[in-house]
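got a predicted structure here, sequence first:
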Amino acid sequence: MLVLVTTTAAAQPRPLRVLYLSQSVGFVHETVRRPADGLASSELALQAMAHDSGAFTVELTQDARDITPARLADVDVLLFSTTGALPIDRPTWDAIVSWIESGRGGFVGVHSAADTALAFEGGQEFYTAFLGGRFDGHPWTQGTAIGLSTLEPRHPLVSMWPEHTGYAEEIYQYAGFDPARVRVLQTLDMRVGPLRRPYPVPVTWVRQSGAGRLFYTNLGHTPSTWDDPRFRAQIVAAIRWTGHRLDAPTAPNPDVQDRAAITALSAAQGLDEPTPPSDLSEIASRIRALQALHPEKHDGDATAWDAALDQLSDSAP
């Protein structure tokens, strides 16, 4: 007797649905500027990532008013590369946050997504708290040689990068940043490049938002970054992770960030990195406070800056 045995392949999940917003209210980055007869370089790059990975499809818009509560029902991941006060009202923003926190959607922010606000009263504060930080200047201007440190080389959202590498990018520093709320995966390496500041500068982080997930990276200022296979792999991984197709740790890592603060201070000052002190958290907090004291923020007055550095030199191991 013949027995017919049939097998069926496991159903493949449908591609994630990404809505890419690249609206500029104010400064327009080269990566989002559309030529008269085509798409912006970042839009073309995302289309290529979608095609090559098969992990997602992408819709493109440069008008935040296209994001409505009804539209979110057909979206899995929002991706922002934006600037300025976006025309999103409070009810729509509340719907976006609810959509994410319920686990129905995820958020990916690229570069100037941190130089973004919302066009309603208190919108800047709401958005900063959501993202985890806001633009506070970019001492590392376009094309500056930098060092990039990957703090967790095996983490799926940064494993495509070496633990330490040189790069050329525009790098932001942030206000409203709370290490206790995010897991930082990449930072500036202050041992590399012509501009070395004695405080930590996060580059890539993730956080959990209710049942939803948020990814942000400072990278993505230039078309060359969008063409970099490592960056493309990172964005695909971020989309998969925020869309719940990839698992990765999200718990905040303030202890790791505190050690990175000590490393930044030591590297910028040309000192050997010390053994982490017993009061690491307190010293790291004082190191982070240096950013707001830098002379460029006080019309060149270095009095507070010099005093704080002297105190840290006296107290650091």
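That came through fine. Numbers count the residues shown, from 1 in each chain.

all contacts plus neighbour counts: C-alpha atoms, from now on.
Will do.

and the longest strand anywhere in the chain, what's buried?
Residue-count comparison of every strand in the chain, with assignments taken from DSSP state E, identifies strand 140-150 as the longest. In terms of neighbour count (16 or more other CA atoms under 10 Å), strand 140-150 has its buried residues at W140, T144, A145, I146, G147, L148, S149, T150.

how far out from the middle of the chain is it?
15 Å (CA atoms, centre = their mean, to the nearest Å).

now stretch 48-67
Relative to its parent chain, stretch 48-67 has a centroid offset of 18 Å by CA atoms, centre = their mean.

what is the end-to-end distance of that stretch?
Using CA to CA, to the nearest Å, one end of stretch 48-67 lies 23 Å from the other.

who touches it?
For stretch 48-67, contacts defined as CA atoms under 8 Å, 6 or more residues apart in numbering pick out 15-24, 43, 46-47, 86-88, 92, 232, 236, 239-240.

go on, stretch 97-105?
The contact list for stretch 97-105, computed with CA under 8 Å, 6+ apart, reads 72, 75-78, 106-107, 209-213, 242-243.

if you set the cut-off to 7 Å instead, what comes out?
Residues outside stretch 97-105 that contact it (CA atoms under 7 Å, 6 or more residues apart in numbering): D76, V77, G106, S209, G210, A211, G212, G243.

apart from its neighbours in sequence, what residue is nearest N218?
Nearest in space to N218, with sequence neighbours left out and distances taken as CA to CA, 6 or more residues apart in numbering, is H111 at 4.1 Å.

tell me how many other residues surround the one you found.
With neighbours defined by other CA atoms under 10 Å, the count for H111 comes to 23.

does it touch S81 like I think?
Yes. Here H111 lies in contact with S81, judged by CA atoms under 7 Å, at a distance of 6.5 Å.

any idea how far stretch 28-36 is from the chain center?
21 Å.

ends of it, what's the gap?
15 Å.

okay, now the one to match up with it:
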Amino acid sequence: MSQLNRRDVLKFAGLFAGGALLSPLADRLAQAADGPKKRILFFTKSSGFQHSAITRPADAPTKLAFAEQYLTDIGAKHGFEVVCSKDGTMFTPENIAKFDAFAFYTTGDLTKDSDKYASVPKKGPDGKALKDDKGKAIVEKGALLWKEPGMGDAGKAAFLEAIKQGKGFMAFHSATDTFHSAKHQKGELIRDVDDKGQDAFDPYIQMIGGEFIVHGAQQKSLLKAVDPKFPGAKAYDNADFSEEWYSLKNFAPDLHVILVQDPAKMTGPMYQRKPFPETWARMHGKGRVFYTSMGHREDVWQRPEFEGLVVGAMQWITGQIEVDVTPNIKQVTPDADAKQFAAGK
């Protein structure tokens, strides 16, 4: 790595270690900077709603989407090789072995194909575009833009086993709206922060540590950094900004909560609840897992605080830095129970 990049790594380490430049954290990062690059597969397949941040241009379907380009660029800046894909067939034991960690911005059942097609206006016999009763143009499926093959049951199992055996995992926003538990599909709620009944959760939900319920209108919400020592987290303490905030449930009982969502001033029945985890880390067997519900809009990704948090997570999940992730969910969000409101079904 060039001397300039090495200085950048040292500077970053000093910033988030909160101490001198030549701290133990900085030493470890400097050593990592001179070693082989860690490889991360950024998987952005959408079997449900596709967010604009991961939507590739219709006229250039091989061009990376906004979030894909972002993670590729900051990865390169900090010594990572990021490979972006929407192809679930990547998840074979042979391909999985080529990566040190995985990043997900996904929705739905990733075992299924979800090819993306252009939307074209539907026209009537007179050749004019048809509109619905609200005056919105009616569209139909057009040409194939790009293929999104599913990973299949075998791919899912191989991926989850790889995390358990020590591969890293980080996830953004709708990654908790992925592989829902069976009871969620039936509109039922399962109690949060509960050591019992974990087997009822989809194994992916068990791994990521929480599950999406619903979201309301985009609005400001207050975050609290309950672990300001996690790289990048301190910048979010008492942060108050607009985002598409998720209401979440089915938290793993061993979560290490980093940022807490304080919904006290939020509007919408789904937010009428006590503070609950928003960003967290946990161990899944030997694997390191990180999740943040942030990332709906492109401008959220452009916040300098977001880069600090994301880079810190990349370094932790790949073993470049050590962070204390002792479970704390029952201490910092003891009332994070989705059953306290009725609108989450």
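It's in. Since this is a predicted model, take the numbers as computed values, not measurements.

of the contacts of stretch 97-105 of structure 1 - the most surrounded one?
When neighbours are counted as other CA under 10 Å, the busiest of these turns out to be G106, with 31 neighbours.

that residue pairs with which position in structure 2?
Taking TM-score structural alignment as the criterion, the aligned counterpart of G106 of structure 1 in structure 2 is G168.

contacting residues around its match?
For G168 of structure 2, the residues meeting the contact criterion (CA under 7 Å, 6+ apart) are D100, A101, F102, G287, R288, V289, I317, T318.

that older thread, right, and the helix or strand after the longest strand of structure 1?
Tracing the chain past strand 140-150 of structure 1, the next element assigned as helix or strand by DSSP states H and E is strand 164-171.

with structure 2 superposed, average distance for that next one?
Its match in structure 2 and strand 164-171 of structure 1 itself, once the structures are fitted together, sit a mean 1.0 Å apart by mean CA distance after the TM-score superposition for structure 1.

next secondary structure after that strand?
Scanning forward in sequence from strand 164-171 of structure 1, with DSSP H and E defining helices and strands, the next element found is strand 174-175.

can you tell me how far the residue nearest to N218 of structure 1 is from S42 of structure 1?
Using CA to CA, one obtains 12 Å as the distance from H111 of structure 1 to S42 of structure 1.

what does F27 of structure 1 give?
The separation that F27 of structure 1 has from S42 of structure 1, given CA to CA, amounts to 16 Å.

the two: which is more packed in?
Neighbours were counted for F27 of structure 1 and for S42 using other CA under 10 Å; S42 has more, 25 against 12.

now do the strands in structure 1.
In structure 1, the strands defined using DSSP E lie at 16-21, 56-61, 77-80, 84-86, 106-110, 116-118, 134-135, 140-150, 164-171, 174-175, 183-188, 202-209, 212-217.

okay, those in TSV with distance to N253 of structure 1 next?
Formatted as TSV, the strands of structure 1 follow (distance: least, CA to CA, whole Å):
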stretch	distance to N253 of structure 1
strand 16-21	28
strand 56-61	30
strand 77-80	24
strand 84-86	30
strand 106-110	20
strand 116-118	25
strand 134-135	19
strand 140-150	13
strand 164-171	19
strand 174-175	17
strand 183-188	5
strand 202-209	10
strand 212-217	15
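
wait, which of the ones you listed is closest to A264 of structure 1?
A264 of structure 1 sits nearest to strand 183-188 of all these, at 8.3 Å, using CA to CA.

neighbouring contacts of that closest one?
Residues outside strand 183-188 of structure 1 that contact it (CA under 7 Å, 6+ apart) are 147-152, 158, 201-207, 250-253.

next: stretch 103-114 of structure 2.
Counting contacts by CA under 7 Å, 6+ apart, the residues outside stretch 103-114 of structure 2 that touch it are 40-49, 148-153, 156, 169-175, 177-179.

repeat that for stretch 200-220 of structure 1.
By CA under 7 Å, 6+ apart, the residues outside stretch 200-220 of structure 1 that reach it are 100-103, 105-111, 171-173, 181-188, 226, 238, 242, 250, 260-261, 264, 288.

give me the distance between the closest residue to P203 of structure 2 other than its chain neighbours and P93 of structure 2.
On the basis of CA to CA, 6+ apart, the spatially nearest residue to P203 of structure 2 that is not a chain neighbour turns out to be L160, at 7.9 Å. Distance of L160 of structure 2 to P93 of structure 2, given as CA to CA: 11 Å.

repeat that for L223 of structure 2.
Here the distance between L223 of structure 2 and P93 of structure 2 works out to 39 Å (CA to CA).

what of V214 of structure 2?
Computed with CA to CA, the distance linking V214 of structure 2 and P93 of structure 2 is 34 Å.
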